[in-house]
Structures are given as C-alpha cells and as structure tokens.
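In: I would like the atomic coordinates for the input below:
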Amino acid sequence: METKWYEDGLKMIEEMTTNAEQIQDELLRGILRRNAGTEYLRRFLHGQADKQLFKKNVPIVSYEDLKPYIDRIANGETTDILLAEPITGFFMSSGTSGGQPKLTPVTADVTKKNGLFRNLFESPVMKQFGDINEAGKRMEFMFARPEIETPSGLKATSVTTSIYKGSGFRAMLPKLYTSTVETIFCPETQQSLYCQLLFGLIQRDEVVMIGSTFASTLLRAIKFLENHWQEMCSDIKTGQISHRITDSGCRNAASSILKPNPVLADLIENICNCKSWEGMITKLWPKAKYVSCVCTGVMKQYTAELEFYCAGLPLVSALYASSEAHCGVNLEPLCKPSDASYTFLPNMAYYEFLPVRNDGDKSIETNSNNEDPEPVDLVNVKPGHCYELLVTTSTGFYRYKVGDVLMVTGFHNKAPQFQFVERQNVILSVDQEKTSEADLFKAVTEAKAVLDPIGLILSEYTSYVDTSSAPGHYVLYWELKEKEGKPDPKTMVECCFRMEESLHYTYKIYRKNNIIASLEIRVVKQGSFEALMDYYVSKGASFSQYKRPSCIKSKEALKILDSRVTGKFFSPKSPL
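Out: Model prediction:
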C-alpha cells in the first residue's frame, strides 16, 4: 500500500515535469480568471485574463507593496480587494531571515496544494530507503507556534503549526513519530525539547529517521541533549519525569510512555559518557537511516557540525518552500547537501525568474533602452544562470519577489532544477560597497579552513557593521566548537585576514584607501547563539522555523552576543 503511494507520487512528478509549460500556462490563466476583478488586479488588467497583458501591466512587487491590502483584510475588509477566493486564515513567517513576520492569506486551495506537496516531496526521499513508514518511527523535533487572532477574527499561524493541527497528522502521529501532540503544543520550548528527546531515547530501537525543519533546530536539540542526558537517564531509570517538566500535558504524555528501565538507562549513559560526541546520533539511534532537515541556503554553515554528530548518515535536504509558495523537491536526496538541487513543480505556483547579474557576468542582456532585464518563464531559464524568484499565487501574491536568488543546475524533463544561492539583499555596507549573504558565506568558508588543521569547528556565525567609530568596519561573531584543539590569537588573526582576502574587489579597494577599517572577529562562548535564538523566539519567532540572521540589526540581540565575547581579533593588514 505504502509502496504504491510512493510510486504514484513519482509518476505524478514525471507527468508534471514533462508538461511543465502547459501546466504553468493553465495555472496562470485560472488565477487571472478568478482574480482579475479584484480591486488590486482590476487597475492593471481591466477585468481581462490575458497572459501578455499580465506581464506588461502587473508590476513586480515586494511584501511592502501588498501589505496595505493584507492589513485591510486582517482588519476585517472583504478579501476581494486582493483575491477572489474566501480565506480561512493566514500563514505567518518566522521573521528571522528577512525582518518582520509576514502574513500570507490561506485558502482551501492552498491547504489542498500543500498537502499534495508534502506527499510528493516524501516520494523521492522514501523510495531511497524502502518502506520506511512500516520499518519504524521518525524522531522529528516539532514545535507549534501560538496562533494570533487578527481584528477580523481570522487566525494567523506558522505553516508547520497548521500541519500539526490537522486531523490527518494527529491520527498518524502515534504510529509514525516518537513525539506526542502534547509535547508539540507545549508552550514552553525547553520543556517540549526535553520531552521530545526523552521520548526519542525511550523508543531508540524504533527510530529510523531523525529530523527537523531546519538544521539549526536539530543542532540545538543535540546540544541540549549534551547538557541534559544525565537527567534523562535518571528519568528512564526511575520511570519518573524530571521536576523541571511542569507542563501538565507533557507530564501526562510522559506517564503513558515512561516506565522504569534501568538497563536502557545504563546503556544510554555508557554511550553518552564519553570524551567526544562524534557519531553520537548513530550510536544512540543505531537503526536511523538518514537525517532530514534543510541544510542549504543559510543552513549550509551547520553541515560540518551535523556531519560530526552523524558519522556518515545521509543529510537529506528534501524540499524548497516558503510561506508564500511550496516550490521544489530534491529528486536525489542522497547527494551531498552542497550539491542539492530542487526540481520545481509547475502546479504549485506560477513562476517567473528575474535574471541576476553576478560580478563579471556579461551573459544577461538588457533591452534596447538599457533597462533591467525582463523576467523569464519557468521553462525558459538557462543552466548556469542566476535568477531572483517571482511567484504568482491564487492567494493575492502577483509577481511577488520571494527574495531568493537561485541558480539553474539542469532540468528534469521540462522542469528546471535550482540550487539556492542567497537572499537577494545587501546585508553589510559601510560606505558604497555592497556585501551580500553569498559574499559573506564565501569569505567565512575560506577563513574557517584555517581552523580545520587544529580541530576546531565553526558552529555559528553572524555579522553587523560597526559605525560607532570612523571609519566603520565589519564585525563577525563566531562560536567555535572544540573538536581537538583550542583557538589561539595567531589563528584567529589569520582567519580575519583570509576573510578580507576573500571579499569582493570593491571591499578591498575601500580597505586599502581606509574607507573601511580592519575586519573584526569576536569569538563568543558556546551557547551564545542558543541565547540569541531564545531571544528571537521570545519575540515571536517560531522555534522550528528559526533561521539565524546573517546580519544583526537588533540592538538587544547585539547586547546578547557582546555580553558573551571571549576574544576580539582584527585583520593585521589590508588584503591588497
């Protein structure tokens, strides 16, 4: 039964990618027919549903352009100012990757498509491991986010929370997952995490998959276990949950699963009580076949540390999605995270791609008036080229800039495959130079190679521009994990210089002319980025959807990191 489900999913992917252009055109036609009469589109389409008129007249927009309409709906106006279909609520983004949380209207069509997408993305993953649903359980760290009621009475919640609230998910939860609904909906994150780890340890012989939405959450869970395994072993030995767990739902769930088991407690204690935690995931959960979490984009920095704990288990980045649209699946999930490409599914949204010129890239042609290049359709993108993603959906997002830059790596049938490159925003700038997320990641990658020979792992980093003195300079916060050695000043100064050497030409010219001061790395003590995450979660960010910001703008967040600095190091000379 399960095998047929996977086969049907793969067959559907083949059919959709083969007929990608036709499906895209039909999808856009349907969206325009339904919504051409809305207040928003009527200004541009005059009631028509023509594709060429759409491309000519409807502007390319960001969230700020649509926010006034969404706010009006949230405040009680009728939805037909932006979309024709009635909405059932809003999805709320985490707000940690791009600033403030965003509201996305949710309709019955969206709910149906998201359900289909989840089934399709599991098909290429599961087929690699056989009938995994029948083989055991998934230890997946899941955290519901509190709903917010808008003035209209409609609820706003995260995409993942909407899944957890569904009756279908709740029905299959006891069979497929080690966590319980009480732990997922526990309002206290630390208690939820403790119980989910504890329940996963108790059911260790059934666990065949370990995962979370993002790599950062999974690493947070492992580090939490490093600090609390002794307490959990005591719980397992006595059959009594720790006094730290005060949530009644979690305590009730524990009472049904927690029985005295001294043998299991001693086994786990012997495994955990070691000098190095290298390979600990495979030791604690020996039947696990893979680790599932997003390891691409801003999550790439966590790959090395996850591999340290996984000891050879595949790291699977299965999907590419956002609150606005679920887009692509990884049809080769066993590839290295750095090689992961996502095949876009043409039935999820209408896609356009705005060519992005990288430094030195002469391949992007402007029109005769030397204006910006025009967006291209899904099937017309070119391998090796970079594009900013635009989506048009039935929920009122028309020619909407998601903010992601993607590179075409190839095609599956007629549907392109993309790798995530960066968020389309300048994150650091002292003067006129513009340093992107990709620029910063490249420089950090070059610099952290200095750490490898001495057995150090860069587990977390972020940045900001310090303009408290003139000239201003870039500041990097690094949290290091000691695998074997310890950081020394000479090594850290070399890391600073390597970073500057790896940054773009404009930055280096400005450094040479003293328009930008020496780059600085501030090493923070372990646990600092956990405190940063706790801060953003306390401000409303979703624990399971948290993305570590590449650049810190919040003064309070900077205070958290600066209070934990153990060393400051500067580049010794200009990189030119």
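In: only C-alpha atoms for contact and neighbour calcs from this point on.
Out: Fine.
In: for the closest residue to S192 other than its chain neighbours, give me its contacts.
Out: In space, and not counting its chain neighbours, S192 is closest to T183: 4.9 Å by CA to CA, 6 or more residues apart in numbering. Residues near T183 by CA atoms under 8 Å, 6 or more residues apart in numbering: 143, 191-193, 195-196, 249-250, 253.
In: again, but for I210
Out: By CA under 8 Å, 6+ apart, I210 lies in contact with 138-140, 288, 290-292.
In: for it, give its distance to G37.
Out: In this view, I210 and G37 are 47 Å apart by CA to CA, to the nearest Å.
In: now swap in F570 and tell me
Out: For F570, the distance to G37 equals 59 Å [CA to CA].
In: ditto for K573
Out: 61 Å.
In: more neighbours: the two, which one.
Out: Per other CA atoms under 10 Å, whichever of K573 and G37 has more neighbours is G37, with 21 against 14.
In: how about this one, so we can line them up?
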Amino acid sequence: MRACPINCTAVKQQLMTCSSITNDVDRMSRGNIPCRSPAMLPDFDPNDTEAGMKILEDLTENVHRMQQLVLEEIITRNAHTEYLEGFLNGQCDMQVFKDKVPVVNYEDIKPYIERIANGDSSNVISAEPIIELLTSSGTSGGQPKMMPSTAEDLHRKTFFYNLLVPVMNKYVDGLDEGKAMYLLFVKPETKTPSGLMARPVLTSYYKSSNFKNRPFNRFNIYTSPDETILCSDSKQSMYCQLLCGLVQRQEVLRVGAVFASAFLRAIKFLEDNWNELCSNIRAGRVSDWITDPSCRNAVSLILGKPDPELADLIEHECGGESWEGIIKKLWPRTKYIEVIVTGSMAQYVSTLEFYSGGLPLVSTMYASSECYFGINFKPLSKPSDVSYTLIPNMAYFEFLPVNKNHDDVQCNGVCKENCGEDVETVELVDVKLGQYYEIVVTTFTGLYRYRVGDILMVTGFHNKAPQFRFVHRRNVVLSIDTDKTNEDDLLKAVTKAKAIVESLGFLLIEYTSYADTSSIPGHYVIFWELTSKGSNHLPVLDPNLMEQCCSTVEESLDSVYRRCRRKDNSIGALEIRVVQHGTFDALMDFCVSQGSSVNQYKTPRCIKSEEAINILDSRVVGRFFSRNAPYWEPGK
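Out: Predicted structure coming up:
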C-alpha cells in the first residue's frame, strides 16, 4: 500500500510555540517514534497540576496549528482507504479534502461500517485496524449506530480523562485525601459476524486494559471494586457498589455517575433497599442473592466484620421524614456531585439539588461514541452556565451554521434548525460568539466530515479555543436516559397505536409529549385528544384498550428505549393522558400569546414549557400506563 509520509519538518515548524507537543515532534523528526498521532498525546502525570494545565494552555493557544496537524495526519494516514480514495484519488491535500469529501450523515457511511461488521477489511474506511464497534445511544427507528474504534483510540480517551484531573485539582483542594463513589456500569454487548465486539463506548473503556491497569492517582481511586463495575447483572452491580460506598462513607470526597439520570436511579434504588443494605453492614455479610462470585468476593473484602454502629447511623438518616440533603448526610465529606447535567440531563437538576444538600453539580466533559470533544474549564459553574472548551487534538472539527426560529423558542422551549445542504462548514477557529452550529467531525478512527447531530452555541473563548454550550440533539424530542427519540420515530409509534382506537370509530385529533422526570425513573407522557367519528363528544374509553395503546407505542420505539425500559429499568412505563375536547386549541392560544405566529403555528410534538404542560394537565380526563415492558434482547 502506498503511503503519504507526513512532512515532519513542516509540522515541527508549525508547532514551535507549542512546547509540550513540540518535544514529541522533535522525536518524530529524529525517527525515535512513528509519524502518527501519539505525538499529539504527550505523556504527563495527571497529579502534576502545573504540567497538566501547561498542556491545556498549549493546546488551546495553538488551536489553528493543531487542527491543521490533526487533519494532515488523518488524511495522510487514510488517503488510500477505499472511502477516501474514491474522493481524493490518492491526494493528501487538505484543501482537496474539504472540496471533494462530502459532509455526511450516518446513513451515508452505514454501508461501509456494516461491511466491516460482516468481515470486510478495516481498510474500507481506516488504515488502522478496527478492533471494535462502539454502539451509539443516538439511533433512529431501530438499532444503535455503530462507530469504528481502534486501539490507539483508547489511548486518546485515556489522555482526555487524564486532562480532567488537573482541572479539578485547580478548583477543589484535597482530592488526594479520599475516594470517589462513582457508580459505573457496563451495558450489553454483542458480537458482529466478523467477530468484532459491538458495545457502548463506556463499556468498551471499562473493559479495556487502560481502565483496569490505570495508575491509582487521586482521581481514580473508587469505592467500587472493578469487579462490581464489570458485573453484567445491573441489579447486583448497583447493590454492591452502593454497599461499598456506604461502608467507606467517611473516605468519600466525590460522588457521581456518568449521567444525572443514572445517579438518580441509584438514589431511588437506595430508597428501596436501604434496609437490606443496613442488614448486610450489621451482619458483615453480603445478601445471598448476590451470586456473581467475583463481585461477591470483592465486596466481602470491603465489608469486613459486622458494624452495627454504622448500620444504625445509616438507618437513622434513611428512615427520616425527608430525604432532602441525603447525599451530604450519608457521605458528609463529599465536595461535589459529578454528573452530566447538560442537554437532556438538565431536566434532573432540581431533583439533584433536592438530594444534594447544596453540593455543586459538576459536568466535567462533553463526549460521544463518535469522539471525545471538550472539557469544562470552570467545573464549579452552575449547570445552566456550563460550557465546554473543545480540545483540538481529539479530532478535526468543523461546524455547520444553524439558524434558530424565534417562534419555536417562545412556544415550545426547543429550537428548530435550518441547515441548508449547501451551507459551507466553518473551521474551529472561525466560529462566532453567540452563534449556533452543528458540529462535524473527522476522526482518527474512520469518520470523515461526519455530522454528529449536536447543536452547540459559542459562549466564549479560552485562549484561542472556542467554548460551547450544548443546546440539544438535532431532531431529538424525548429523552430520559440514553434514549433519544426523534419526531419521526414518535409519529410512527403513535400512528401504530392510534390504529387500535380508530378501528373502533374514534379519532385522534392531536397529540404531543414530554419527558416526565418528576419521579424516578422518569417516563414518556403522550397527550391525546380523542373524539368519536361524526361528533365532538369524548368517547368512553376502555382501560384495557388504552393500556394496549401504551404498549404498542413502546413496542414501536427503538431498541435503546426498549433496553432502558426492560433491562436497565432506567425508564418507567409510558403513559397516555387523554385530554378533553378543545385542549389543543387552548395550547395554540397560549403559544400565540407567547409570540408564535398564527400563520406558522404547528402543534409541537414535544413540550418543554411548564406553563404549556400545566394547560394540558389541567384538562386531563384519563391516565393510562403500559402494563408490561416492551420486548428487547441484545442485537434485536
């Protein structure tokens, strides 16, 4: 295979002012290490705050040069893959890449990824071997998307995680004086016909040698043994991790999970099981139903001898009249709660604040299955003020300008985008303050000018690196956990369900929805306005029939929703609320009063405004829930 060698001298000249990275480029030019991206992942001690912050300052000061280096290396390495060869004809020029390689969606690259999943060579899209496929939670109408991953990509993620340590050390003292009670879980995985594993990105990382052999610096000493994190039974894993966290309560300085929804699910689990947990602590013995041997052995070592005093203390706190501030009561040395509370997770902020006892809510990073993007340089900022600084050596970033519709903001609380197909992309250094963009990535793992689907707003700059606030996912209207249901998927599911009532002479006039997170777990709520054919009278509704409608909607939603609902128990039973005649007219009147145009008004398919939800709720005449969780199995 032909190669387009990187001009290491030119690269070195580009990066002379980026000292920590220039050292690696020096070694490249001397032939000590290969001309490839590890040169842009400098080794450093995460506990050395000064060294870590110096790397971040270098990266954010030299954004343009680093982005050029990243794109040059990706093109050079992959120009002769089947995908790029068709556009570049062997050329390794960056401008030719931008002129010839199209901006794509997942459906455009899906056939190439499926070929690899079915046994074709990685060289279809990547010069480096694809070692696994990462299943994305963002899916439409079926199976999760699959993103290619290489061995080197694990090192890039590890470098990214290590960068979080100096940032937190800068803002929070004494993190080396205790442990983190991070509740981390693995998800189901499958094998593709080629033998490659297909699994979520975090499951991939937790099962990797990078995680298992991590150096025990102050940022990754966890109360949970690895055996409990890697336990495939989510209930056993949750129970054991909470048990370990309670036993080590005086050592805990930080608590959290990846998503706010997962952490709140753990709190609900604790509410339901604290009596049994206290019994284990009092007896010094793990419950018999914990049958995973490695998990049981690891927890038993931590549990140790009986501790009735600790059991009494936990019983006293958990048995009180209110669980307000329970986190601070059970783990009194905790300095902050680390969970993602941006995007769809923002709906959980008020509930987290109730349980937190005034602790800061910290969102450290912005990442996805496709790529790790950015770091929150001000981790103690309020959730509503969180912005992420994109790290320029993670991938090559471009941006599609997005136009926002003011009328939609007024009525619905969500913004609709208008990205024309002919809109030119903007480079990372050229984005404008206050403007909205959809992020496009070119990665080291075989994605080229790929639309991630995230809408971001530029909020500022750190040195020359733009900072972004995550606004929302493109086209996603409902999300409780890792599920992402878009408007089309919701329409298809409702269409199947309404056929049941329409066969009996009823009509579905209108519908809308929202994600109800007032209880744990949250659940989808769909408002229906029904009438009898030929009249405006509300039909007499058969509860069994309506429950069947709820189940039909759930069975029609994608596999990620069904997995969260059935296996993870992270989403509650779907609910249909039937409203009285004229309710959606009242909703339109409200939206118009808030500034929407009468001529352009369309019923929003997802409601964010509390006032709008109250209008609908005040006219509910019947509430019905799905009786059984929908069918799901891995790979189906």
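In: which element is K113 of structure 1 on?
Out: Assigned by DSSP states H and E, K113 of structure 1 belongs to helix 108-126.
In: what's the next helix or strand after that helix in contact with?
Out: Reading on from helix 108-126 of structure 1 to the C-terminus, the next helix or strand found by DSSP H and E is helix 132-135. Residues from elsewhere that reach helix 132-135 of structure 1, judged by CA under 8 Å, 6+ apart: 2, 126, 176, 206, 208.
In: identify the residue of structure 1 aligned to N275 of structure 2.
Out: By TM-score structural alignment, N275 of structure 2 lines up with Q230 in structure 1.
In: please read the previous query as pertaining to K329 of structure 2.
Out: Residue pairing (TM-score structural alignment): K329 of structure 2 is matched to K283 of structure 1.
In: how close does that match sit to I257 of structure 1?
Out: Distance of K283 of structure 1 to I257 of structure 1, given as CA to CA: 22 Å.
In: who does the helix or strand where G622 of structure 2 lies touch, helix- and strand-wise?
Out: G622 of structure 2 is part of strand 620-625, with elements assigned from DSSP H and E. Using 3 or more CA pairs under 8 Å, 6 or more residues apart in numbering; DSSP states H and E, the elements in contact with strand 620-625 of structure 2 are helix 543-556, strand 575-579.
In: most packed of these?
Out: Most buried of these by mean neighbour count (mean count of other CA atoms under 10 Å) is strand 575-579; its value is a mean of 24.
In: report all helices and strands that that strand contacts.
Out: strand 523-532, helix 543-556, strand 620-625.
In: what's the closest of those to L133 of structure 2?
Out: Ranking those by their distance to L133 of structure 2 (criterion: CA to CA) puts helix 543-556 first, at 25.2 Å.
In: following the closest one, which helix or strand comes up?
Out: Next helix or strand after helix 543-556 of structure 2 toward the C-terminus (DSSP H and E): helix 559-566.
In: that following helix vs structure 1 - mean distance after superposition?
Out: After superposition onto structure 1, helix 559-566 of structure 2 sits on average 7.7 Å from its aligned residues (mean CA distance after the TM-score superposition for structure 1).
In: quick one: that helix to chain centroid distance?
Out: Between the centre of helix 559-566 of structure 2 and the centre of its chain there are 15 Å (CA atoms, centre = their mean, to the nearest Å).
In: same question for stretch 69-76 of structure 2.
Out: Centre-to-centre, stretch 69-76 of structure 2 and its host chain are 27 Å apart (CA atoms, centre = their mean).
In: what range in structure 1 does it sit on?
Out: Aligning stretch 69-76 of structure 2 against structure 1 (TM-score structural alignment) gives residues 26-33.
In: list the buried residues of the matching stretch.
Out: Across stretch 26-33 of structure 1, burial judged by 16 or more other CA atoms under 10 Å covers 27-28, 31-32.
In: mean deviation of the helix holding K113 of structure 1 from structure 2?
Out: Compared with structure 2 after fitting, helix 108-126 of structure 1 deviates on average by 1.5 Å (mean CA distance after the TM-score superposition for structure 1).
In: mind giving me the packing neighbours of that helix?
Out: Counting by 3+ CA pairs under 8 Å, 6+ apart, helix 108-126 of structure 1 packs on helix 2-18, strand 326-329.
In: let's see that with 10 Å instead.
Out: Other helices and strands packing on helix 108-126 of structure 1, by 3 or more CA pairs under 10 Å, 6 or more residues apart in numbering; DSSP states H and E, are helix 2-18, helix 132-135, helix 159-165, strand 319-321, strand 326-329.
In: and of the ones you listed, who's closest to Y69 of structure 1?
Out: Across those, closest to Y69 of structure 1 is helix 159-165 (CA to CA), at 20.9 Å.
In: give the buried residues for that closest one.
Out: Of the residues in helix 159-165 of structure 1, 159-164 count as buried by neighbour count, 16+ other CA under 10 Å.
In: what span of structure 2 lines up against it?
Out: Residues 201-207 of structure 2 are matched to helix 159-165 of structure 1 when aligned by TM-score structural alignment.
In: roughly how far apart are P262 of structure 1 and C233 of structure 1?
Out: From P262 of structure 1 over to C233 of structure 1 (counting by CA to CA), the distance is 9 Å.
In: V125 of structure 1 too?
Out: 33 Å.
In: now V263 of structure 1
Out: V263 of structure 1 is 10 Å from C233 of structure 1, where distance means CA to CA.
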